[in-house]
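Asks: this one's structure only:
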């Protein structure tokens, strides 16, 4: 079975799983000596975590990554049981024991988290798989370098008890999407020092990892044992400064379309949408596209968002509303039910997620991730194994 059926709907996000597999292969070519983690947090950046995870594994990914433990546990519940899964965004009182029992690798950035991982391991009667995270300069999660010796010593003691196994040491870049930024090498140098300290203290991790998508594409020295690929997995360039998706050998996997709900003629001077920020400059036709900010269409793209209808690019006319927006068709008269393409790979003349990002003053990550649950996901180019829910 290669495709899910297309249900009748006002809009749909078509996900090309062949593109996901191709992107994994392209990324593995960039980092041939490192294992590849497919990051499927935020429901696979809006693409669907489980279908994307299966496609990525089929193409050679060796790990899966999530932000929250709930996301990691959902992958296990979906039958993805024979692949390492890591999650890194923990708060006190989280489902530590459930994660340990599900053989999920958990990230620890401070002493409180290590204590909770150890307690969960003792309660579960099994060893917790732990990655120690160092803050090498991003300033978010991760142990401060000054606190690293205490964390390493405590983790080594927990290993000696049998409560944990430190399976990874890791960090995250701040500016890898800015080629040549001095912080890139500074972070790598500091990480090398912190890893050396941990290993001298007796830790022997399975993987050391620092590279995100942009570093995987442009900083070979950062590849180490494992690269964590997020946005690039979905075929989107991490930054225009690094090049377009095509420049990087990637293909966007999501195509967002909607069916016109109404086409009507209006006279010159007719106001359009809330506040009348757009007024028809002459007699024209308006097309109603039945998606809005409740579906993830950014209101900040009011008056600027691009749409392909027929063979012509149009622009959002006036404000994006909660459930719909309007385009000025310039007198053309497509039929209700004709398709409007908001974004896709771009090779058929349609806008891309990056085009919408520029229109809304944001990044393409946000454009695809924010597409909401009212928009059904339609999967193309799946495999029999993915369709029948087989374990990986």
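Replies: Right, received. Where do you want to start? None of these values were measured; they are calculated from a predicted model.

Asks: From here on, just use CA atoms for contacts and neighbour counts.
Replies: Will do.

Asks: And the residue nearest the centre of the chain?
Replies: residue 45 (3.3 Å; C-alpha atoms, centre = their mean).

Asks: Report the buried residues of stretch 160-169.
Replies: Neighbour counts over stretch 160-169 (16 or more other C-alpha atoms under 10 Å) mark 162, 163, 164, 165, 166, 167, 168, 169 as buried.

Asks: Same check on stretch 350-370?
Replies: Applying a neighbour-count criterion of 16+ other C-alpha under 10 Å, one finds 350-357, 359-360, 363-370 buried in stretch 350-370.

Asks: alright, now check it against this:
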């Protein structure tokens, strides 16, 4: 049972997800795979997936088989690619649900093929090449053996290579990006020389999907951009923030100059001032490291977070303003009303926006807002 806070909630703007998905679809001739891993980056995987599929996406991408099965249980029958598994993992349920699986080694491929044979099914796989990120994927010296085995297994009935893919180090233009494209093309060439005929090649993340058409191939994979975070912070593409985090003040007090606030008294008031208590903390996903720089918005005006962010609460110094208990606090949002954004909080905490939005915890209920009839 999920226990939600009575004092805070996150609004998920499905119209923003729709807008962002359509923007990616308009930027390419390739198909769009909407990345909805980590519960849709904290926004709710099923609701985001439904919206993305109505707005230009035709594929969905997740990290695990459990995430893929959650989508199937939610009534989604679109193609799904799940990309991180152990060769020791039981993928039976995923194969029965028609989920495509990424494969990065011969051990992975043999395990998937054995499960498919036991089920009497054909596993649709995407072979992943390591083109420089050095995480998942087969290195060039392993790739030839992987594609050779894949071709051998394709002569039977239980494996079909639907795709070949890799992951960019970044989406920004530059020599590293160009070299990865070259290495990816070489990997595809090796696969074809082995007799494979993958119908889908995919490489582009959010940034590349918007700014590097040479990486698009047959499929692009936007992730963070779907949720309104500009993948290139130096360039605006018109993406709209898809989440607003709100809370209500539960205490307001006047304190004298020289009052230390929160643990360690790292913040000391330099004047008589009013402090307002917000019932959200790092247990709800607010970055502890943002204290000292972070701001929130109350009645359309920004105020600083005073002192350390605690597990369940933080304090705002509102000066001579006169907020009341129950007044709304906007922790972050799209920024259209002057409120801080997810990117602001990431900057204050010296982290990435991904960590901020995926970190918003289960005590924060999600409310879904639809402003457009088609969403």
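Replies: That came through fine. Model, not experiment: these values are computed from the prediction.

Asks: TM between them?
Replies: After superposition, the two chains reach a TM-score of 0.97 (TM-score structural alignment, normalised by the length of the second structure), with 372 aligned residues with a C-alpha RMSD of 1.4 Å.

Asks: ok so, going back, among the buried residues of stretch 160-169 of the first structure, which lie within strands?
Replies: Residues of these located in strands (DSSP state E): 164, 165, 166, 167, 168, 169.

Asks: re the thing from before, what lines up with the residue nearest to the centre of the first structure in the second structure?
Replies: Matched to the second structure by TM-score structural alignment, residue 45 of the first structure sits across from residue 41.

Asks: Within the helices and strands, which one has the nearest residue to its match once chain neighbours are set aside?
Replies: Leaving aside its sequence neighbours, residue 41 of the second structure sits nearest to residue 358 (C-alpha to C-alpha, 6 or more residues apart in numbering; 4.9 Å). Using DSSP states H and E, residue 358 of the second structure sits in helix 353-359.

Asks: Can you classify the equivalent of residue 310 of the second structure over in the first structure by secondary structure?
Replies: Matched across to the first structure, residue 310 of the second structure falls on residue 321, judged by TM-score structural alignment. The assignment at residue 321 of the first structure comes out as coil when based on DSSP: H, G, I helix; E, B strand; the rest coil.

Asks: Contact partners for residue 321 of the first structure?
Replies: When contacts are counted by C-alpha atoms under 8 Å, 6 or more residues apart in numbering, residue 321 of the first structure touches 273, 274, 292, 293, 299.

Asks: looking at it, the last one is touching residue 293, isn't it?
Replies: Yes: with contact defined as C-alpha atoms under 8 Å, residue 299 of the first structure counts as touching residue 293 (6.0 Å).

Asks: Mutual contacts of these two, please.
Replies: By C-alpha under 8 Å, 6+ apart, residue 299 of the first structure and residue 293 have these common neighbours: 320, 321.

Asks: Show me where the second structure has its helices.
Replies: Applying DSSP state H to the second structure gives helices spanning 14-26, 37-41, 45-54, 65-73, 92-96, 106-119, 140-154, 175-193, 206-211, 342-349, 353-359.

Asks: Which part of the first structure matches the fifth one?
Replies: This means helix 92-96 of the second structure. Under TM-score structural alignment, helix 92-96 of the second structure corresponds to residues 97-101 of the first structure.

Asks: so how far does that stretch sit from its counterpart in the second structure?
Replies: On superposition with the second structure, the mean distance recorded for stretch 97-101 of the first structure (mean C-alpha distance after the TM-score superposition for the first structure) is 1.0 Å.

Asks: And stretch 12-26 of the first structure, by the same measure?
Replies: For stretch 12-26 of the first structure, the mean deviation from the second structure after alignment is 0.6 Å (mean C-alpha distance after the TM-score superposition for the first structure).
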